[in-house]
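> Below is the sequence, then the predicted model.
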Amino acid sequence: MGQAPSVPKPGKTIQVIGAGLPRTGTASFSRALEILLDGPIFHGGTQATLGPPAQIKTWMAALRLWDLTTDPDSKPDKEKDEYNKKAMLNLISTQLDGYAASTDAPGAQFTPELMELYPNAKVICTVRGIEGWEKSMNQIMHYTFLWFLRGLLLPLPGMRHFISYLTLLNVQWTRLYGEKVPTRLTYERHVEWLKSVVPEEKLVFFDVKQGWGPLCEALDVEVPDQPFPHINDGEAIDGVARFHIRRGLIRWGVILGVGVGVLGCVLYR
């Protein structure tokens, strides 16, 4: 989890809404939930970058509809807004069908919508030290600012949409938190936002460093007879980034090689 995409399991439904921001131990949290809930977990970052191409495109469609239904500058249109919201909820529901929980972005930013779809689910926000979180987020931003990334990923199904996906996600974050680039204020505002949209009795804050105890108590399940999983999010993200950059280079090498070969055949006929 956090390193390989999960496959939905028929009959499973969302029992936990992971409302924690990326880089708050969401990979370890996802693996722990997979054990406790005995089902696949939809870790947003992993599914977007390593899952089927349809998943990143579905989230993009949902983010566009979210933008339409929450745009403060647009004229109110109750009928149209209700139609767009219904379409957005349908996309999200279809996306998460067969999963026991959702974690990471963009699910964390869709917490109100997920509560509407899964009213019996527990909302758990993973937390960590703000300074460490800010430093980790800067690591992600490093990759998104690589000037050649969009062109490099173009031959890769799914990942060719990654920069556009991040742009849509940034629109949502900017509207929710008031900042285009994540900082410690983003973290603080996310926590305050959750407290304003989630009933107090349904919201749990959890640090993966605490281990099984608090999480099992929140879910009312027994503590497993195995160590709490600890996955390094930073190493996982670095690994995924290198994997896709390498794939892009290889794919472009093949494309250029074939192109040169075809051109040579045409010129020397």
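Structure's in. What do you need? Treat the numbers as computed from the prediction; the structure is a model and nothing was measured. Numbers count the residues shown, from 1 in each chain.
> From now on I want contacts and neighbour counts done on CA atoms only, so please keep to that.
Will do.
> so who does the residue nearest the centre of the chain touch?
Among the residues of the chain, Gly44 comes closest to the average C-alpha position under CA atoms, centre = their mean, at 2.6 Å. Gly44 sits next to 102-107 when contact means CA atoms under 8 Å, 6 or more residues apart in numbering.
> Now go through these and say which are in strands.
Of those, the ones assigned to strands by DSSP state E are 102-103.
> Mind putting the contacts of Gly44 into TSV with neighbour count?
Output for the contacts of Gly44, formatted as TSV (neighbours: other CA atoms under 10 Å):
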residue	neighbour count
Ser102	26
Thr103	29
Asp104	28
Ala105	21
Pro106	24
Gly107	25
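> how about the contacts of Gly44 in a markdown table, adding distance to Ile56?
Formatted as a markdown table, these follow (distance: CA to CA, whole Å):
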| residue | distance to Ile56 |
| --- | --- |
| Ser102 | 15 |
| Thr103 | 15 |
| Asp104 | 14 |
| Ala105 | 12 |
| Pro106 | 10 |
| Gly107 | 12 |
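> Put this next to the previous one:
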Amino acid sequence: MVKIICAGFQKTGTKSLSRALEYLGYNVYDAGEVYMYMRNTWMDFFKGKITIEDVCREYDRQNVDVVVDGPANYFWEEMSKYWPDAKVILTLRDDEDKWYESIVKFYKGIVRWVGKLAYLGYLTPYGYLTEKYLTLPYHMLVFGNCNFHPLVQDFSNVNNEQIYKRKYREHNAYVRRFCPKTKLLVMNVKDGWAPLVSFLETKMPEIEFPFRNKVNSKNK
């Protein structure tokens, strides 16, 4: 049964949080595990063949303790109803400008390193189905468009910044408004272990907080 639902957007320190929770002994399914072990389940969901409850049952079948990143972050509320005892963690950046700068840099990096290969992968049955029924639908749900996807690459769109920042604000505000305060932790990973171990009521680890993707600041 899932114990922790991480509702934070990408590039809010989710990789650092994922590593920290793994160190604390949780079985964490981040984006990589989703594409490796939950790909078909989420594709069936986006095809309309199964419900979000069916998705949750598959997570239970695979003995997952923590869900991080998409698509689970978008469906935190439905999953919270399915696992009513699960805690919710919302990771935030210092401000939306830093988040937007980071996510643009991230997706431009993907385009630079794998963008051309994405077209080749899209031609394979695996790649085509994954993009059509998982990655692209998720981008549309979260961001309202697919402009940063390697198959689109519409980085010059003058409306991107307004749209993406608004989606970020709306998501965070919704989580803070509707998640019961008794089960919600809003954190910036640059604050390290302290808020996390207090929230989870566990001992302070003897190692430093495992920051990932750190560039100039600890919550990159």
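Here it is on my side, so go on. What you see is a predicted model, and the numbers here were worked out from it, not measured in a lab.
> Mind checking the TM-score on these two?
Counting by TM-score structural alignment, normalised by the length of the second structure, the TM-score of this superposition works out to 0.76. Behind it: 194 aligned residues with a CA RMSD of 2.7 Å.
> Relative to Pro155 of the first structure, how far out is the residue nearest to the centre of the first structure?
Going from Gly44 of the first structure to Pro155 of the first structure by CA to CA, to the nearest Å gives 22 Å.
> So what's the residue count around Met187 of the second structure?
Close neighbours of Met187 of the second structure, defined as other CA atoms under 10 Å, add up to 19.
> Trace it over to the first structure, please.
Taking TM-score structural alignment for the superposition, Met187 of the second structure sits opposite Phe206 in the first structure.
> ok now do its match, which residues does it touch?
Contacts for Phe206 of the first structure (CA under 8 Å, 6+ apart) come out as 124-127, 214-215.
> go on, Val67 of the second structure?
Neighbour list for Val67 of the second structure: 2, 4-6, 28-30, 73 [criterion: CA under 8 Å, 6+ apart].
> ok, and the closest non-adjacent residue to the counterpart of it in the first structure?
Per TM-score structural alignment, the equivalent position to Val67 of the second structure in the first structure is Ser102. Nearest residue to Ser102 of the first structure, sequence neighbours excluded (CA to CA, 6 or more residues apart in numbering): Phe42, at 4.6 Å.
> What's the local residue count around the aligned residue in the second structure for the one you found?
Matched to the second structure by TM-score structural alignment, Phe42 of the first structure sits across from Tyr29. Per other CA under 10 Å, the neighbour tally for Tyr29 of the second structure reads 24.
> In this structure Tyr29 of the second structure contacts Pro71, no?
No. Tyr29 of the second structure is beyond contact range of Pro71, at 11.1 Å (criterion: CA atoms under 8 Å).
> which SS state does the closest residue to Asn145 of the second structure other than its chain neighbours fall under?
Of all residues not flanking Asn145 of the second structure in the chain, His139 sits nearest, at 6.3 Å (CA to CA, 6+ apart). Assigned with DSSP: H, G, I helix; E, B strand; the rest coil, His139 of the second structure falls in the helix class.
> Okay, helices next: where are they in the second structure?
Along the second structure, counting by DSSP state H, helices occupy 14-23, 31-37, 39-46, 52-61, 76-82, 96-122, 125-130, 136-143, 160-178, 193-200.
> and among the ones you listed, the most buried is which?
Sort the helices of the second structure by mean neighbour count, taking mean count of other CA atoms under 10 Å, and helix 14-23 sits at the top with a mean of 21.
> want to try JSON lines for the helices of the second structure, with distance to Pro210 of the second structure as columns?
Output for those, formatted as JSON lines (distance: least, CA to CA, whole Å):
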{"stretch": "helix 14-23", "distance to Pro210 of the second structure": "6"}
{"stretch": "helix 31-37", "distance to Pro210 of the second structure": "18"}
{"stretch": "helix 39-46", "distance to Pro210 of the second structure": "27"}
{"stretch": "helix 52-61", "distance to Pro210 of the second structure": "25"}
{"stretch": "helix 76-82", "distance to Pro210 of the second structure": "24"}
{"stretch": "helix 96-122", "distance to Pro210 of the second structure": "19"}
{"stretch": "helix 125-130", "distance to Pro210 of the second structure": "30"}
{"stretch": "helix 136-143", "distance to Pro210 of the second structure": "27"}
{"stretch": "helix 160-178", "distance to Pro210 of the second structure": "24"}
{"stretch": "helix 193-200", "distance to Pro210 of the second structure": "9"}
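> for the helix or strand where Arg242 of the first structure lies, packing partners?
In this assignment (DSSP states H and E), Arg242 of the first structure forms part of helix 233-267. The contact analysis (3 or more CA pairs under 8 Å, 6 or more residues apart in numbering; DSSP states H and E) places helix 233-267 of the first structure against helix 130-144, helix 149-153.
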